[in-house]
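Visitor: need coordinates for the following:
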Amino acid sequence: MTTLEDVLADLEAESAQLQDWVAPLEADRWATVTTPEGWTVAHQIGHLAWTDEASCAAIKQDPAFAAGMKAAAANPTGFVDEGAEQWAAKEPAALVQAWEAGRQRLAEALRAVPEGEKIAWFGPPMSPTSMATARIMETWAHGHDVAEALGITPPRSDRCRHVCHIGIRTRGFAYLVRGQEAPAVDVHVALTAPSGELWTWGPLDAPERVTGSGYDFALLATRRRHLDDVDVHAEGEHAAHWLTIVQAFAGLPGNDPLRLADR
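Guide: I've put the predicted structure just below:
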């Protein structure tokens, strides 16, 4: 069974890896564009730091979190961008320092949540372990954006399992956010980890299946790769459709990722 401490250790490892990539950068490289929407390296790190701060506020039931919920409801398409922009304006060294300190505060706050208590969030309330897993998913995805923009090849670690897990657990949300009805059909998912281990979810006798690379499924679920460019395969019409909309993160899906050949 995966414990909160297991997840927090993986979160720190994923965060430290990204910090090692960005901390030595010259100031001008922090302006490197990482997404089609124009987010820079600074926006990526700023977003992670901002979300850690919001998570701490949610855990402590700080009035700042309630204010953030209202702001998000009033500006659902721009709220996240505004937070990233605010943090990205910091001097790079100060931003790295604030991000590192913030994630340490978050780990301590998550450890202090009473057993069985859920944490309010912009989506459904979450357990401390689920919130820590969501932070890995975000760090992994935004770290991939940064690495790709800087010409870095990220090592393929089994930490991507956390991303796969969220992508599978949020299957129903992927339909909901697109105004579609989720089919009442079970899907068995069997993915091969970078280490070679087999990860499975869902009933073994499910009528439909998804198989392939765990790392590639994580890229697909964070909408960093087009389905045509990953080693992930479906058996069954519902499983096949799910792979076109799978989404591990909350909020609107955004634009579909381009095929690598079209970039």
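Visitor: for the rest of this, base every contact and every neighbour count on C-alpha atoms.
Guide: OK.
Visitor: ok, residue 50 to residue 75 distance?
Guide: 17 Å (CA to CA, to the nearest Å).
Visitor: those two: which is more packed in?
Guide: Under the criterion of other CA atoms under 10 Å, the comparison of residue 50 against residue 75 puts residue 50 first, with 22 against 12.
Visitor: what about the helix or strand hosting the more buried one, distance to the chain center?
Guide: In this assignment (DSSP states H and E), residue 50 forms part of helix 41-59. Centre-to-centre, helix 41-59 and its host chain are 12 Å apart (CA atoms, centre = their mean, to the nearest Å).
Visitor: for it, packing partners?
Guide: Here helix 41-59 touches helix 63-74, helix 79-88, helix 92-111, helix 128-150, going by 3 or more CA pairs under 8 Å, 6 or more residues apart in numbering; DSSP states H and E.
Visitor: just say which of those is most tucked in.
Guide: helix 128-150 (a mean of 22; mean count of other CA atoms under 10 Å).
Visitor: next structured bit after it?
Guide: Helix 128-150 is succeeded, C-terminally, by helix 160-169 (DSSP H and E).
Visitor: contact partners of the next helix or strand after that next one?
Guide: Scanning forward in sequence from helix 160-169 by DSSP H and E, the next helix or strand is helix 171-176. For helix 171-176, the external contacting residues (CA atoms under 8 Å, 6 or more residues apart in numbering) are 181, 182, 242, 245, 246, 247.
Visitor: before we compare anything, build this one as well:
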Amino acid sequence: MSDVLDGVLADLATESDQLRAAVLAADAWDTATPAEGWTVATQVAHLLWTDEVATLAAHADTPEGKEAWDAVVLQALEDPTGFVDASAHEVAALAPGDLVARWDAAHAGLVEALRSRPAGTKMPWFGPPMSPTSMATARFMETWAHALDVYEALVATGSIEALPAPTDRIQHVAHIGVRTRDFAFVTNELDPPAEEFRIELTAPGGDTWTWGPDDASQRVSGPAHDFCALVTQRVHRDDTDLVATGADAEQWLAIAQCFAGPPGGGRVSMSSTTEGEDA
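Guide: Purely as a prediction, here's the structure:
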């Protein structure tokens, strides 16, 4: 196991433990979250189900593992736009105690599977094959994003007082957000820009994280937390302090998406919601 993978798994464990503690303390499984039709239970169910599927992918180079992984792929092909949601709702129907137990087991199983992968190998996924580190990073991104939905729901109902303070762990999300720039264009049936962008983000801890050439004409800058929330489509572009220089950079921020699948619906601008209420 590499030091990099070890570090990502440690951050994933911290993020998962924080979410788990909040969910158990609130005991509000049926509370609606910002994701339409998804409760707190659905969010947790989705995370644990994806951990289980990722574990199957990690074992797909064994006869038993390949059979199990192929079955998931066939299910996806039969209902490519609905099977993920259907699986989340199915698992969410479990009793809370059973849901938590399965959640814990899924996370532990994923960690063990990723650590046991031979060095330099990749596992199949619904997009390009992924290394163990890439998979762990993707699982961090999803855990962080779905946790935001849960925290927002628990704040709205008074179960918790405020969203957890951002930490530099979100660098994993920022990294995926930058690397999936071209994917966001392609999934929206647009040609990706040929030019590299310069990305400069201010981390929660105060450091500056950068990607791309210093002299790039297309640029994005601002708070890293805003960028991470935007690329996971947990905030509307208008509700961020991100600054885009160049038409291509501005277009990217309007369609940014770091998760697989068709274009997401994103979030409604808070300013437009407020204006509607005032009217």
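Visitor: what's the TM-score here?
Guide: The TM-score (TM-score structural alignment, normalised by the length of structure 1) is 0.96; 261 aligned residues with a CA RMSD of 1.3 Å.
Visitor: what's the mean deviation for the helix holding residue 50 of structure 1 versus structure 2?
Guide: Its aligned residues in structure 2 lie a mean 0.3 Å from helix 41-59 of structure 1 after superposition (mean CA distance after the TM-score superposition for structure 1).
Visitor: that helix to helix 128-150, inter-axis angle?
Guide: 170 degrees (axes from the mean of the first three to the mean of the last three CA atoms, to 10 degrees).
Visitor: ok so, going back, tabulate the helices and strands packed on helix 41-59 of structure 1 (JSON lines), appending distance to residue 157 of structure 1.
Guide: Shown next, in JSON lines, are the helices and strands packed on helix 41-59 of structure 1 (distance: least, CA to CA, whole Å):
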{"stretch": "helix 63-74", "distance to residue 157 of structure 1": "33"}
{"stretch": "helix 79-88", "distance to residue 157 of structure 1": "27"}
{"stretch": "helix 92-111", "distance to residue 157 of structure 1": "21"}
{"stretch": "helix 128-150", "distance to residue 157 of structure 1": "11"}
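Visitor: indicate which one of those helices is closest to residue 17 of structure 1.
Guide: helix 128-150 (8.6 Å; CA to CA).
Visitor: stretch 22-36 of structure 1: which residues count as buried?
Guide: 22, 30, 32, 33, 34, 35 (16 or more other CA atoms under 10 Å).
Visitor: residues contacting the first one?
Guide: In other words, residue 22 of structure 1. So residue 22 of structure 1 contacts 30, 41 (CA under 8 Å, 6+ apart).
Visitor: where's it relative to residue 112 of structure 1, distance?
Guide: Residue 22 of structure 1 is 30 Å from residue 112 of structure 1, where distance means CA to CA.
Visitor: from the buried residues of stretch 22-36 of structure 1, pick the one nearest residue 148 of structure 1.
Guide: residue 34 (7.6 Å).
Visitor: which residues touch that closest one?
Guide: 40, 41, 145, 146, 148, 149.
Visitor: coming back round to it: and the angle from the helix holding residue 50 of structure 1 to helix 63-74?
Guide: Helix 41-59 of structure 1 runs at 120 degrees relative to helix 63-74, counting by the same axes, to 10 degrees.
Visitor: quick one: secondary structure of residue 36 of structure 2?
Guide: Recorded secondary structure, residue 36 of structure 2: coil (DSSP: H, G, I helix; E, B strand; the rest coil).
Visitor: the contacts of residue 34 of structure 1: which two are farthest apart?
Guide: With distances taken as CA to CA, the most widely separated pair in these is 40 and 148, at 11.9 Å.
Visitor: now the contacts of helix 171-176 of structure 1 in TSV, with neighbour count, distance to residue 93 of structure 1 and secondary structure?
Guide: Shown next, in TSV, are the contacts of helix 171-176 of structure 1 (neighbours: other CA atoms under 10 Å; distance: CA to CA, whole Å; DSSP: H, G, I helix; E, B strand; the rest coil):
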residue	neighbour count	distance to residue 93 of structure 1	secondary structure
181	12	46	coil
182	14	45	coil
242	20	41	helix
245	20	37	helix
246	25	36	coil
247	29	32	coil
